[in-house]
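> Curious how this folds, go ahead:
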Amino acid sequence: MDHQAVLALYDRDMREGARPDGPGDRVERVGAVVRQVSDAGGWNGVLWSDLNEATADRAIAGQVEFFAAHGQEFEWKVYGHDLPSDLGDRLTAAGFRPEPQETLMIGEVARLSLDAELPDGVRVVPATDRAGIELVVDVHEKAFGTDGSRLRHQLLTRLAHQPDSMVALVALAGDEPVSAARVELVPGARFAGLWGGGTVDQWRGRGVYRALVAHRARVAAAHGCRYLQVDALPTSRPILERLGFHALTTTTPYLSPE
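Next up, the predicted model:
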């Protein structure tokens, strides 16, 4: 894989050329910034910017002012290759709070190792109704220790209005949800995104996460996607590398001032 070429393609297609997450969202380009503005339960944030040392502080202040006027918190996603090189420091100086850094990993679907199998007694089912989404949220809350209210709203909205844009999956051991994940699909895009992959503590290390990655990769391939993208935590990166993903850069969410 030509890392620089694929990263440039990702920036152009999925960040600068981003499309709204859901029906209540809109993507706007304001000068050198691309942002998503959502309804009360959606994600608000800066997806892409083309800044330099002379323009960065003014752009940051402009986004803070915009979202504050709308009464919305937001996130500025900073990638390791974004300019200026001290963009993260500038955001921190403006009152933003950095979240843990993740690794942007991309795999070419045709070159991935997709032979992962589920442990005995575990099966994967699609989450196609409210009951299925509740299972996904239940796994999310147990795996990550966070409230799943926003995730529930986002997934139910997509299921109701854009069902073809997402495939959510739950791994069940008997009737117990032990892992969950989703693949997000943009019509005509070369990239599909893998999101929300989480496994409850007692089932980690048994290959469930790996099998869900392989399952979602096959879904993306069936939809004609060439690449898969993951914002990977340190625990996921080794698994993804063994499957054939490449680490291209880092990504750090900066949360807006309170």
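
> C-alpha from now on. contacts and neighbour counts both.
Noted.

> Which residue is the nearest non-sequential neighbour of the most centrally placed residue in the chain?
Nearest to the mean C-alpha position of the chain, by Cα atoms, centre = their mean, lies W195 at 4.8 Å. Nearest in space to W195, with sequence neighbours left out and distances taken as Cα to Cα, 6 or more residues apart in numbering, is R182 at 5.4 Å.

> which element is the one you found on?
For R182, the element it lies in under DSSP states H and E is strand 176-185.

> any idea how far the helix or strand that that strand is followed by is from the chain center?
Remark: after strand 176-185, the chain's next helix or strand is strand 191-199, criterion DSSP H and E. Centroid separation for strand 191-199 versus its chain: 6 Å, with Cα atoms, centre = their mean, to the nearest Å.

> If you count contacts, what does strand 191-199 end up packed against?
If contacts are counted by 3 or more Cα pairs under 8 Å, 6 or more residues apart in numbering; DSSP states H and E, strand 191-199 sits against helix 130-144, strand 176-185, helix 208-222, strand 227-232.

> Determine the set of other helices and strands touching the shortest one.
For strand 227-232, the packing partners by 3+ Cα pairs under 8 Å, 6+ apart come out as strand 102-108, strand 191-199.

> Let's see this one next, to set against the first:
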Amino acid sequence: MTDAAALLSAFDAQARPAEWEFPEGDATVDRDGPLFRVSWPNRRGFVAGPPDLGVEGDALDELIARQRDFFTARRQSAEWKTWSHDRPADLPDRLVAAGFTPEDTETVVIGLAEDMVAPVPLDGIVLRETRHWADIQRLVAASSEAFGKDVSFLIDYLIAKKDDPDTVIVVAEAEGRIVSSARLEIVPETDFCGLWGGSTLREWRGRGIYRALVAHRARVALARGRKYLQVDASEDSRPILERLGFVPVTTTTGFVWRPR
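Below you'll find the predicted structure:
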């Protein structure tokens, strides 16, 4: 199964529902019609649903308003995640009209783990898995430098995930420093794993580290009985992933409500 339609069908059936069927931590999941609303005590909420909401027009506007009002009452922001193949097609426009702000659009790409495992020779660069607090601080500092923005908020997230057996954190070290990192997150009770957080310091790009991190995580995925690797890819990483054999299946955009 490598054609885009079949991969998208597997994604819609397995990976998407996992967002609300297996939420992280102390989440509360509420159902509102076709939607699933996930809320936490102290973090941004999440709203999503199936590919076809089956609601249009005024009824859709009312559904959007209820989610907005719910998080406004909690004084919390929330992300409503959309995919470009979803219905109704005017959902993004209605979210904007209701006061939601779109974030960057990313391309969902999916590949077969068995096709991604070929070893990549690295000169003077060592890959290793880690769960150590000090390494997490170092990798987040390196990621902030690589992305050109502060991502220190990831420290708390990765500290909370470091003992999770379904999360694998991988770093690439050279000359005594972490120069790249990424993680694998196994989606419970599915054939999917997500690849997240890939970043490489500028001076270390073009040496195969990104490909090596994908291959390492693909081998972990296969060892754990998973078939598919999925990435919400930026425009920087999408071409690299496509060259590795990943297939674009849709795009995704988060629309964020921020109470005043």
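
> Mind putting the helices and strands packed on strand 227-232 of the first structure into JSON lines with distance to T251 of the first structure?
Putting these into JSON lines (distance: least, Cα to Cα, whole Å) gives the following:
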{"stretch": "strand 102-108", "distance to T251 of the first structure": "5"}
{"stretch": "strand 191-199", "distance to T251 of the first structure": "14"}
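
> just so I know, which of these lies nearest F144 of the first structure?
Distance to F144 of the first structure, taken as Cα to Cα, is lowest for strand 191-199 among those, at 7.3 Å.

> Which residues are in contact with V170 of the second structure?
V170 of the second structure is in contact with L127, R128, E129, T130, S181, A182, R183, L213, counting by Cα atoms under 8 Å, 6 or more residues apart in numbering.

> Could you turn the buried ones of those residues into a PyMOL selection?
Burial among these is assessed by 16 or more other Cα atoms under 10 Å; the matching PyMOL selection reads:
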select buried, resi 127+129+181+182+183+213
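
> Looking at the contacts of V170 of the second structure, which is nearest R16 of the second structure?
Lowest distance from R16 of the second structure to the contacts of V170 of the second structure (Cα to Cα) belongs to R183, with 19.0 Å.

> Hmm, G198 and that closest one touching each other?
Yes. Between R183 of the second structure and G198 there is a contact at 7.2 Å, judged by Cα atoms under 8 Å.

> looking at the first structure, which residue ends up farthest from its center?
Note on the first structure: the largest C-alpha distance from the chain mean falls to A54, namely 30.2 Å (Cα atoms, centre = their mean).

> That residue: what's it in contact with?
No contacts exist for A54 of the first structure under Cα under 8 Å, 6+ apart.

> Not counting sequence-adjacent ones, nearest residue to the corresponding residue of the second structure for A143 of the first structure?
Aligned counterpart of A143 of the first structure in the second structure: A146 (TM-score structural alignment). Among residues not flanking A146 of the second structure along the chain, L201 sits closest, at 4.7 Å (Cα to Cα, 6+ apart).

> Would you map the helices across the first structure?
Secondary structure of the first structure (DSSP state H): helices at 3-10, 56-69, 87-93, 130-144, 149-161, 208-222, 237-243.

> distance from the first one to the second structure after superposition?
After superposition onto the second structure, helix 3-10 of the first structure sits on average 2.2 Å from its aligned residues (mean Cα distance after the TM-score superposition for the first structure).

> Contacts for that helix next, please.
Residues outside helix 3-10 of the first structure that contact it (Cα under 8 Å, 6+ apart) are F191, L248.

> same check, this time on the third one
Surrounding helix 87-93 of the first structure, the residues in contact under the criterion Cα under 8 Å, 6+ apart are A56, D57, I60, V78, P98, Y254.
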